[in-house]
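1. would you be able to build a 3D model of this:
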Amino acid sequence: MVVYQLQGNANDWWKATRGRVFPTDTAQNWTAFTETFNGKYFSENAQEQKMAEFLRLRQGQMTVDQYEAEFARLSKFSSKMVEDPLDKARRFRDGLKPDLRSQLILLNMRDYNEIYERAQAVERDMIERAATSGSWYAPVRDNHHFGKKPMVGNRRFVSPIRKNIGKPAHYSNAVCRRCGGRHGNGPCPSRDGACFGCGGRGHQVRNCPNR
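-> As a prediction, this is how the structure comes out:
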């Protein structure tokens, strides 16, 4: 059934190799086939690399489902390490994130599927609690769009005062004691006969052309 699935170069290789592996009147067996096939397409060096990947496998930033899929894929190349169901369950548990692993160790689970399902449940619970409290994944709000000054620590950030180069340090709009009007820090118009409305000369405020 397997050799019928071979295509291209693999099919040509097997046709040329079959007579050597299984001479006439020799019963075909799975062990001899896999040894010959792996010798051609899956060398010992490649197998050792896959075994090393399996030994280094940790959940890291993966979800529990992603980690389990990778664990199942690489364990095929390290079958002797997971022959014992207890060893398989322990290796899977030890590769989980520390916060997940610590909870499962306390439960002292020994079944692989049970550990996998409980890890899924714990992960979902942690994500839900984090979303509720807003401690994770909370978007950073840009205070600029809300008309607020940015915050630094627990205090509101106050932008530094810019120096008014070439401008008076203080602007006053108090009532002038001389004329009773408001003309800021400039000279009082009544001193030089200027119009109280526009500050121009040659007319008074009652007939000011700029009013």
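
2. please count neighbours and contacts with C-alpha atoms only from this point.
-> Fine.

3. gap between residue 46 and residue 30?
-> 21 Å (Cα to Cα, to the nearest Å).

4. same question but for residue 18, I mixed them up
-> The spacing between residue 18 and residue 30, counted by Cα to Cα, is 13 Å.

5. ok, those two, which is more surrounded?
-> Each of residue 18 and residue 30 has its neighbours counted (other Cα atoms under 10 Å); residue 18 has more, 14 against 9.

6. and the next helix or strand past whatever helix or strand the more buried one lives in?
-> Using DSSP states H and E, residue 18 maps to helix 8-21. Sequence order places helix 30-41 as the next helix or strand after helix 8-21, per DSSP H and E.

7. right, and the helix or strand after that next one?
-> helix 44-56.

8. residue 21 versus residue 77, what's the distance?
-> According to Cα to Cα, residue 77 stands 24 Å off from residue 21.

9. okay, the two: which has more neighbours?
-> For residue 77 versus residue 21, neighbours defined as other Cα under 10 Å are more numerous around residue 77 (19 against 14).

10. ok, now which ones touch the more buried one?
-> Counting by Cα atoms under 8 Å, 6 or more residues apart in numbering, residue 77 touches 47, 50, 51.

11. Proceed likewise with the subsequent sequence, for comparison:
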Amino acid sequence: MAPSAFKGATSSQEAKAWMDEMEKAFRAMECTDEDKIIFAIYMLQDRTHYWWKSVERTLAHEHEPVTLAEVLHSLLLQVFSSSRLRELEREFLNLSQGTMTVNEYEAEFDRLSRFAPTLIMDAEFRMRRFEEGLKPHLRRGFAAVHSVNYDDLIDKAKNLKIVWKET
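-> Predicted structure coming up:
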């Protein structure tokens, strides 16, 4: 997999690119949540390693186990100002499909959800949030069906869009 070590970032795009590479590696290796945390922390080098040690000490005093969402949230706070991070979280919460296609909405949903990891830790909330942002005619189609997971929800939304166009 060989994602690069993270030694710090000079831009938010650089940090997000590293996180994306890590997520790809996690999926390819089918990591457990515990393995993801261990691997992500291992990939922090130089000043980010020392920065994490101080964050870890703080988190350890607050409560028990550290989650991957907490690691990523702390890393985002290091790269982004807290006000910018709150702004991106609000963008995520206010996101709706509008004039976007389902594919475009899915891409934007996934992009913005990375800035709000604590808001989508629960799979059910993630699915509900995505569904609520769809166009009303697509949302109505979900009233009679239940999606079993996020990918299933995306697939059904795309199918509903096709049926809507045809009818």
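
12. against residue 16 of the second structure, how distant is the residue nearest the centre of the second structure?
-> Nearest residue to the geometric centre of the second structure (Cα atoms, centre = their mean): residue 114, 3.0 Å. Distance, residue 114 of the second structure to residue 16 of the second structure, by Cα to Cα: 9 Å.

13. map the residue nearest to the centre of the second structure onto the first structure.
-> Counting by TM-score structural alignment, residue 114 of the second structure corresponds to residue 76 in the first structure.

14. again with residue 40 of the second structure
-> Correspondence of residue 40 of the second structure to the first structure, assessed by TM-score structural alignment: none assigned.

15. could you list every residue that touches residue 40 of the second structure?
-> For residue 40 of the second structure, the contact set (Cα under 8 Å, 6+ apart) comprises residue 22.

16. so which helix or strand takes in it?
-> Secondary structure from DSSP H and E places residue 40 of the second structure in helix 33-42.

17. now that helix: buried residues?
-> 36, 37, 40, 41 (16 or more other Cα atoms under 10 Å).

18. could these go into JSON lines alongside distance to residue 7 of the second structure?
-> As requested, the buried residues of helix 33-42 of the second structure are exported to JSON lines (distance: Cα to Cα, whole Å):
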{"residue": "36", "distance to residue 7 of the second structure": "18"}
{"residue": "37", "distance to residue 7 of the second structure": "17"}
{"residue": "40", "distance to residue 7 of the second structure": "12"}
{"residue": "41", "distance to residue 7 of the second structure": "11"}
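
19. closest one to residue 159 of the second structure out of these, please.
-> residue 36 (33.0 Å; Cα to Cα).

20. for residue 24 of the second structure, see how far away the closest one is.
-> Going from residue 36 of the second structure to residue 24 of the second structure by Cα to Cα gives 11 Å.

21. buried sites along the longest helix belonging to the first structure?
-> Longest helix in the first structure, counting residues (DSSP state H): helix 112-133. Neighbour counts using 16+ other Cα under 10 Å place 112, 115, 116, 118, 119, 122 of helix 112-133 of the first structure among the buried residues.

22. which residue in the second structure lines up with the second one?
-> So that's residue 115 of the first structure. Correspondence of residue 115 of the first structure to the second structure, assessed by TM-score structural alignment: residue 153.

23. contacting residues for residue 61 of the first structure?
-> Per Cα under 8 Å, 6+ apart, neighbours of residue 61 of the first structure: none.

24. that one -> the second structure?
-> Checking TM-score structural alignment: residue 61 of the first structure goes with residue 99.

25. from residue 161 of the second structure, how far out is that match?
-> Taking Cα to Cα, one finds residue 99 of the second structure at 13 Å from residue 161 of the second structure.

26. same question, residue 29 of the second structure
-> On the measure of Cα to Cα, residue 29 of the second structure and residue 161 of the second structure end up 33 Å apart.

27. how about residues contacting the helix holding residue 18 of the first structure?
-> Contacts of helix 8-21 of the first structure (Cα under 8 Å, 6+ apart): 3, 32, 33, 36.

28. separate out the buried members of the residues you listed.
-> Using 16+ other Cα under 10 Å as the burial test, the contacts of helix 8-21 of the first structure include 33, 36 as buried.

29. want to throw the contacts of helix 8-21 of the first structure into a markdown table with distance to residue 90 of the first structure?
-> Converted to a markdown table, the contacts of helix 8-21 of the first structure look like this (distance: Cα to Cα, whole Å):
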| residue | distance to residue 90 of the first structure |
| --- | --- |
| 3 | 36 |
| 32 | 32 |
| 33 | 32 |
| 36 | 33 |
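
30. what sits against residue 97 of the second structure?
-> By Cα under 8 Å, 6+ apart, the neighbours of residue 97 of the second structure are 105, 133, 134, 135.

31. how about the residue mapped onto the third one from the first structure, secondary structure?
-> Spelled out, that is residue 134 of the second structure. Mapped onto the first structure by TM-score structural alignment, residue 134 of the second structure lines up with residue 96. Counting by DSSP: H, G, I helix; E, B strand; the rest coil, the backbone at residue 96 of the first structure sits in coil.
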